[in-house]
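Engineer: Requesting a structural model of the entry that follows:
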Amino acid sequence: MKTKQSSILSKLALTALVVSSAFTAFPVASSAQAAEDTPTWSREDASNFTLTDENTAPNIDSFTDVAPDYWVWDTWPLRDRDGSLAKINGRYVQFALTASKEYTWAGRHDHAVIRTFYSKNGKDWEMGTVPYDEDKALGFRQWAGSAMIDENDKIHLFYTAAGRKDEGPTFEQRLAKTTFEMDYDNKEGFQVKNNGEHQILAEADGVYYETQAQKTGDIIYSFRDPWFFQHPETGEEYLIFEGNTGGTDKTLEADNIGNVDGPIPAGAEDYNGNVGIAKAENDDLTEFELMPPLLEADGVNQQLERPHVVQKGDDYYLFTISHQFTFAPGLEGPDGLYGFHANSLFGDYEPMNGTGLVVANPEEDPFQAYSWAVLPHGQVISFVNEFYDENGDFQFGGSFAPTLKLKLKDDTSEIKGVMGEGEIHG
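Structural biologist: The predicted model follows:
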């Protein structure tokens, strides 16, 4: 990696999701590389993945369904402003994408809403409500984001507004938020009050971040998954999100390729995922300025999903998740959690463990879990995706997966243990 200078059913379901026929007009940028000096995840970096005991998750052959009537997938905890896990009346709160099981496993994406889950011990979870008025929420459906509770007990829920209500389930994506407060009652559980307005915070600009109109290839473009981050040294606040490199010139540069043998397969240039960042311009966290991306993966991977940063002393760890099928032609990477290390938020990120791979599913069950998120103290949550049970039968998941315990040291990582399903602790 250098700094730039100038599941068979799973695949079928996801392929149905990724092909879009709806396009919106946006300004066109002339260059695929909008900002110089953006760290790159190169094809050379992503060419030598090896599954080991240190990076392979234990097998999942059964699970306890946290919400039997709902599909549950991308999950994130309520955090304090500094990123630590928050509690309300002594209870942890998690947010997750959900959809009724009246919809198919593949169709759940078109009906996603965000629900709450709460637990006193961080292990035994009860499902709460959708904490916002679905009629007032932005987007035809709401995709993943993050949640922060401020010093006035106001919860800021950042989410992806996917599509628009009057257009059906298109693949347009915008970063959005709403606010509310929550109280816990022993009889009624969590109650939501003082709901705020829903607001768009950022849209793809076509320069740093690709718009839907600029997209090439068969996989949907990305402008989603806002993750709130407060800089521990400056106090400045940001949203970190998944994007694609903006512009219409999809030519790969030397830094995107690295030292690899042979020609680059046709179509690799269409895979241009990046990790975006936007800076808060006001205390209300309603105005954000798009900044050059933290990392780009042009020619390597189309989707660097749910990116987030964990800071540990002088080490900054940028994590993202990606599917096997979103790697560019000529590359083979597992469904997994990938990480990059730098010594500052805007540092020269290098792939952890040499390639970037931090957690992979086992080879015999390559799609068993997905959507890993690394929390303080090295806890890694995810959801049960598609797996083979103890009888060898293929099953859909849709619930909390066992939490992994991850050790981080300098630019390396190691899986050190397994906790309960969805288990988190402050």
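
Engineer: Every contact and neighbour count from this point should use C-alpha atoms.
Structural biologist: OK.

Engineer: can you tell me which residues contact Tyr388?
Structural biologist: Residues near Tyr388 by C-alpha atoms under 8 Å, 6 or more residues apart in numbering: Ile60, Asp61, Asp365, Gln368, Phe394, Gln395.

Engineer: residues near the last one, how many?
Structural biologist: Close neighbours of Gln395, defined as other C-alpha atoms under 10 Å, add up to 15.

Engineer: got it, and the fourth one?
Structural biologist: Other residues near Gln368 number 28, with proximity taken as other C-alpha under 10 Å.

Engineer: May I ask you to confirm that it is in contact with Asn385?
Structural biologist: Yes. Contact criterion C-alpha atoms under 8 Å: Gln368 and Asn385 qualify, at 5.1 Å.

Engineer: Which parts of the longest strand along the chain count as buried, going by neighbours?
Structural biologist: Secondary structure of the chain per DSSP state E: the longest strand is strand 168-185. Neighbour-count burial for strand 168-185, counted by 16 or more other C-alpha atoms under 10 Å, picks out 169-182.

Engineer: quick one more, to check against the first:
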Amino acid sequence: MNFNRVAKQASVITLSTFILLGGSGTQTSAAPKDDRDHKETYDTSQITRYDMKQMIKQHGDDKFTVPDFDESTIKNIPSAVKKDENGNEVVMDVWDTWPLQNADGTVAEYNGYHIVFGLAGDPENANDTFIYMFYKKVGETSIDAWKNAGRVFEDDDHKNVPEDPYLKHQAEEWSGSATFTSDGEVRLFYTNREPFNVDEGRYGKQTLTTAQVNLSEPDTKTLEIDGVEDYKSIYEGGDSSIYQTAEKAFGVEDSGQMSTMSSNEINFDDNHTFRDPHYIEENGRKYLVFEANTGTDYGYQGEESLYNQAYYGKSNKFFQDEKAKLLQSPKKNLAELANGAIGIVEINDDYTLKNEMKPLIVANTVTDEIERPNIFKKDGKWYLFTSARGSKMTIDGIDDEDIYLLGYVADSLTGEYKPLNKTGIVLHQDLDPNDVTWNYAHYAIPQEDSDNVVVTSYMTNRGFFEDHKSTFAPSFLMNIKGGKTSVVEDGILEQGQILEEE
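Structural biologist: Model (predicted):
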């Protein structure tokens, strides 16, 4: 018997059958199909496992690599100081920051000043997380030029709105955004974070919150915070059908009831997020885009999600092979819980909730956390950016030291969002967290009449060094053209600079 001839005939029959069944190219084997396999996008855009794995091949490309910074030039923010309860001076860490922006995302000018809001606190107290306001004269670029107006809110401001069901429980103030309104007012959006105390039935609920910040000028060189008004909660996730609530994440079905669960019953691997409200306007309507997790009507979480091909991308073969690996992976349990999302709601002119809307983009099975969404319109397209950490991901080949700014583009505000640079990579950094120049929370600020954006971030991990505090990182330029971005060569700016040219 001619075994070579028989083998060739078998190959022809197999290929012919494959073509008749609608295949193309040569046949390749894949892991077996499971009855639980399905493909459901829930009419949202996906950050897929395939794109994330392809992204690894782009590590080291200068177009996407955060620039190297000279450690010897890095300074603490001189004005980032406060007095403790005993009157002692405390040099603070300053991390997530965001500028006062116009409705289109460009930097706003307030009476000849530029303003940046940011999280700051005592390096010795991890729970000391509150919003401060920094400002400088337009045209100044040095980090020394930034003055500190102090905390935006007084200690008891959140207790003085008795009709609000969430403010009174606030423990910390987390990231957000700020807009300079058409009426000439400063409107702040931020995250009210409740304490995590199981015995008291508190699960760290995060609520999107707003207030008008009143400013005064006692002299020609000073801005002061003159109190807040119209202070209120906007949105905390509703009934968990669109966005996962803290109560749903941690097993408390009725958010109106105090829990009797013990700490041993809480799955602390479930990283619940509902924060970082970013304000935008489109056609006269107001919106908040924010970090969240998918709710029960949009894929949610659990083992079933591991069988959804939409979360994998590419081909059926990739889906079957990657699924088989994931089901045997030590990251399987985290992947089941991973349901990170970028959410959106429409708000009224008085900054109250108008409409809940489906997520703009989801990261089910990939990560539970895609942070600080930042979105703006450029050349008729919407650009969406989000920070992400490898330590929160479930992708083999991405490790704990990988830091990303991911980016997506769409022809309309609600999508479909496609990954920039083919995979979604915009910025990548792989530094030891103990490096003084380690940086995170990258924030792209559009510039008027320019294809460049200014990228800000913070530098140096909280509490890692005695002398080096978390501080404004040197800013740098990034270019955007259509579906591509690139770091601008020799585009490093001063620490905290928010305009390409001052």
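
Engineer: For the buried residues of strand 168-185 of structure 1, give me a markdown table that also has distance to Thr38 of structure 1.
Structural biologist: Below are the buried residues of strand 168-185 of structure 1 laid out as a markdown table (distance: C-alpha to C-alpha, whole Å):
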| residue | distance to Thr38 of structure 1 |
| --- | --- |
| Pro169 | 33 |
| Thr170 | 30 |
| Phe171 | 27 |
| Glu172 | 25 |
| Gln173 | 23 |
| Arg174 | 23 |
| Leu175 | 22 |
| Ala176 | 26 |
| Lys177 | 28 |
| Thr178 | 31 |
| Thr179 | 33 |
| Phe180 | 36 |
| Glu181 | 38 |
| Met182 | 40 |
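
Engineer: what's the burial count for the counterpart of Ser399 of structure 1 in structure 2?
Structural biologist: Aligned counterpart of Ser399 of structure 1 in structure 2: Thr471 (TM-score structural alignment). Neighbours of Thr471 of structure 2 under the rule other C-alpha under 10 Å: 29.

Engineer: Can you tell me the SS state at the aligned residue in structure 2 for Glu54 of structure 1?
Structural biologist: Structural alignment places Glu54 of structure 1 opposite Lys63 in structure 2 (criterion: TM-score structural alignment). What DSSP: H, G, I helix; E, B strand; the rest coil gives for Lys63 of structure 2 is helix.

Engineer: before we move on, the earlier item: and of the buried residues of strand 168-185 of structure 1, the nearest to Ala162 of structure 1?
Structural biologist: The nearest member of the buried residues of strand 168-185 of structure 1 to Ala162 of structure 1, counting by C-alpha to C-alpha, is Gln173 at 4.7 Å.

Engineer: residues contacting that closest one?
Structural biologist: By C-alpha under 8 Å, 6+ apart, the contact list for Gln173 of structure 1 reads Thr160, Ala161, Ala162, Gly163, Glu203, Ser222, Phe223, Arg224.

Engineer: What strand or helix carries the first one?
Structural biologist: What that stands for is Thr160 of structure 1. Using DSSP states H and E, Thr160 of structure 1 maps to strand 155-164.

Engineer: Identify the residues contacting that strand?
Structural biologist: Residues outside strand 155-164 of structure 1 that contact it (C-alpha under 8 Å, 6+ apart): 138-150, 169-182, 224-228.

Engineer: mean shift of it relative to structure 2?
Structural biologist: Superposed on structure 2, strand 155-164 of structure 1 shows a mean distance to its aligned partners of 1.1 Å (mean C-alpha distance after the TM-score superposition for structure 1).

Engineer: tell me which residues in that strand are buried?
Structural biologist: Ile155, His156, Leu157, Phe158, Tyr159, Thr160, Ala161, Ala162, Gly163, Arg164.

Engineer: How about stretch 35-48 of structure 1?
Structural biologist: Quick answer for stretch 35-48 of structure 1 (16+ other C-alpha under 10 Å): Ala35, Asp37, Thr38, Pro39, Thr40, Trp41, Ser42, Arg43, Glu44, Asp45, Ala46.

Engineer: and the first one, what element?
Structural biologist: In other words, Ala35 of structure 1. Here Ala35 of structure 1 is assigned to no helix or strand, by DSSP H and E.

Engineer: List the contacts of it.
Structural biologist: By C-alpha under 8 Å, 6+ apart, the contact list for Ala35 of structure 1 reads Tyr208, Pro292, Pro293.
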